[in-house]
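# based on what follows, work out the 3D shape:
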Amino acid sequence: MNLQEAKEKIQKCLALSDSPNEHEAQTALLMARKLMASYKLSDADLTKTPSSLEVEKRLTSITYSRRRDAWIGALANLIAEKHCCSSCYTHEYNKQTRFVEMIGFPDDLDLCIRAFEYAVYAVHTNIIYRKPAHEMSYALGFINGLKKAYDHQDECEETALVAIIPKEVTEYVKSTVKFLKEEPNERTRAYCATSYSLGVLDGKNHLTKKICKAEEGSA
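Now for the predicted structure:
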């Protein structure tokens, strides 16, 4: 397909990513990112230019604490970076619950937040039957595997895509954000090798499994 046809297909995929059907929405979102990488298109190429937009900070539906789902900080960092955004958190005074926020241009945020919330859902779904002591190991493995999948996709000759956080976003973060996203500390490191390895495998497959099913269905 030519460039214009690719843009039209991407727009359709983005429209479908609002579908109430969770699997259809995620398939459309991942397909859009694959096409954007293949044709080296950014969100700005599809809509407005970044210079005509204002940086926003949006609250996601995800919460965590240092005791509950402490891995979410690292996952938010990774996905935000890969979607040209930045992550942070906010919390009420003297409260442990932290609310994850994303910072970026509007169109980047649309994709970033959907990708982040779905990834959290995927991890929770896969660890639901695991022992609590093994949940962190699996989650950190998933994050490592997902990073490998992103890096492979970004380095592939046919789908080369370098995600760069715009300077406007970086400046906004420096001037307004108080609580930057945390990385897991030593107390939350992986300590179950089996769960960690399974997490790595699932994380590496996270970006491609929905796309492959979609392409098989359209063949």
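
# switch to C-alpha atoms for all contacts and neighbour counts from now on
Will do.

# longest single helix anywhere in this protein?
Secondary structure of the chain per DSSP state H: the longest helix is helix 132-155.

# could you list the buried residues of that one?
134-150, 153-154 (16 or more other CA atoms under 10 Å).

# what helices and strands are in contact with the helix or strand just after it?
Later in the chain than helix 132-155, the nearest helix or strand by DSSP states H and E is helix 167-176. Helix 167-176 sits against strand 86-90, strand 98-104, with contacts defined as 3 or more CA pairs under 8 Å, 6 or more residues apart in numbering; DSSP states H and E.

# ok, which of these comes nearest Leu29?
strand 98-104 (17.6 Å; CA to CA).

# next one: the closest one to chain centre, how far?
Offset of strand 98-104 from its chain centre (CA atoms, centre = their mean, to the nearest Å): 12 Å.

# relative to strand 86-90, how tilted is the longest strand along the chain?
Scanning the chain for the strand with the most residues, using DSSP state E, yields strand 56-64. Interaxial angle of strand 56-64 relative to strand 86-90 (axes from the mean of the first three to the mean of the last three CA atoms, to 10 degrees): 60 degrees.

# over to the residue most central in space within the chain. Which of the three states is it?
Geometric centre of the chain, nearest residue: Ile79, 3.2 Å, by CA atoms, centre = their mean. Three-state assignment for Ile79 (DSSP: H, G, I helix; E, B strand; the rest coil): helix.

# contacting residues for the closest residue to it other than its chain neighbours?
The shortest distance from Ile79 to any residue other than its chain neighbours is 6.1 Å, reached at Phe116 (CA to CA, 6 or more residues apart in numbering). Neighbouring residues of Phe116 by CA atoms under 8 Å, 6 or more residues apart in numbering: 75-76, 79-80.

# for comparison, sequence B:
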Amino acid sequence: MKLSESIKIKIQKLLTLAKDATDEESQTAMLHARKLMLKHNIQESELISSHVNDKTVVNERVYRNRLIWWHRKLAHIIGRHFRCSYYRNTIDSYQAEIRFVGLAEDVQIAVMIYNFARASIHYHSRAFLLRSEIKRKWKRKHQFKNDYIEGYLAGLNQKFLEQNKSESLELIVVQDPLVIQYYNSLSLTSLNIPSAKKAGDDVAWRNGYNDGKKFESGREMIE
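Next up is the predicted model:
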């Protein structure tokens, strides 16, 4: 059996596991499959058929509700490392959407990672606020929480950068020209991501950074 065929079989098994396993096992399997697909430049269409199918660019909603400042920063990080672009679509004065644009197989993975990371940030930031040294500063809890989340996002981004470097994926994690063409055709208005009020606390930021770098490696129970 050729090496490429054995790798495809391994990826297929991982994708099957990702569909049938628990959330944590699913995330681990999907990330491992992504690494192999990127490293060996294998598209999802190649796993289903020996014939090369047309690439499909999709525009999919990943989140809809009231947007917090870090929701968009997280989307930027995930999109950057999973070959997708993102944009905000305003629904009304209370709600907006975050949408990913990319090849179908890339968006599928990016949506899953975004939602898992969003849940992880909620979970860990709440746990951080329950620490005794933070409880004593309860009036500024939201500012400390923002410091923590800013650090988490930085740690998460660094996690992906190191992963790409260790797997030699820097030149592979680039968007397909069809994705770039479609995204540009949307003629979106560039909007700055609003900043949140922070306490400027280095301890909170560093705690968030360390937890962000642990993303994927730990057995996290997100409820």
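
# that older thread, centre of the chain versus the longest strand of structure 1, how much separation?
13 Å.

# ok, now stretch 100-108 of structure 2?
Distance, stretch centre to chain centre, for stretch 100-108 of structure 2: 12 Å (CA atoms, centre = their mean).

# distance from that stretch to structure 1 after superposition?
Superposed on structure 1, stretch 100-108 of structure 2 shows a mean distance to its aligned partners of 0.8 Å (mean CA distance after the TM-score superposition for structure 1).

# where does that stretch end up in structure 1?
Residues 102-110 of structure 1 are where stretch 100-108 of structure 2 lands when matched by TM-score structural alignment.

# what's in contact with the longest helix of structure 1?
Helix 132-155 of structure 1 is contacted from outside by 37, 69-71, 74-75, 78, 82, 123, 127, 159-162, 188-193, 195-207, using CA under 8 Å, 6+ apart.

# same thing with stretch 177-191 of structure 1?
With CA under 8 Å, 6+ apart as the contact definition, stretch 177-191 of structure 1 has outside contacts at 70-71, 73-74, 76-77, 87-90, 134, 136-138, 140-141, 196.

# now it: how far from the chain's centre is it?
Centroid separation between stretch 177-191 of structure 1 and its chain, computed with CA atoms, centre = their mean, is 17 Å.

# then stretch 27-34 of structure 2?
How far stretch 27-34 of structure 2 lies from its chain's middle: 12 Å, per CA atoms, centre = their mean.

# that one vs structure 1, average distance?
Stretch 27-34 of structure 2 sits 1.8 Å off on average (mean CA distance after the TM-score superposition for structure 1).

# just say helix, strand or coil for the residue nearest to Ile79 of structure 1.
helix.

# what distance do you get for it to Ile72 of structure 1?
10 Å (CA to CA, to the nearest Å).

# for Glu216 of structure 1, same thing?
According to CA to CA, Glu216 of structure 1 stands 32 Å off from Ile72 of structure 1.

# touching, Leu103 of structure 2 and Asp54? I think so.
No - checked against CA atoms under 8 Å, the pair Leu103 of structure 2 and Asp54 is beyond contact range at 10.5 Å.

# picking that back up, next, the buried residues of the longest strand of structure 1.
Across strand 56-64 of structure 1, burial judged by 16+ other CA under 10 Å covers 57-58, 62-64.

# that one vs structure 2, average offset?
Mean deviation for strand 56-64 of structure 1: 2.2 Å (mean CA distance after the TM-score superposition for structure 1).

# just checking, what packs against that strand?
strand 98-104, helix 106-127.

# buried residues in the longest one, which are they?
Applying a neighbour-count criterion of 16+ other CA under 10 Å, one finds 106-116, 118-120, 122-123, 126-127 buried in helix 106-127 of structure 1.

# quick check, distance from it to the centre of its chain.
5 Å.

# kindly calculate the angle that that helix makes with helix 132-155.
In terms of direction (the same axes, to 10 degrees), helix 106-127 of structure 1 departs from helix 132-155 by 140 degrees.

# with the shortest one instead?
For strand 98-104 of structure 1 and helix 132-155, the angle between their directions (the same axes, to 10 degrees) works out to 0 degrees.

# for strand 98-104 of structure 1, packing partners?
strand 56-64, strand 86-90, helix 106-127, helix 167-176.
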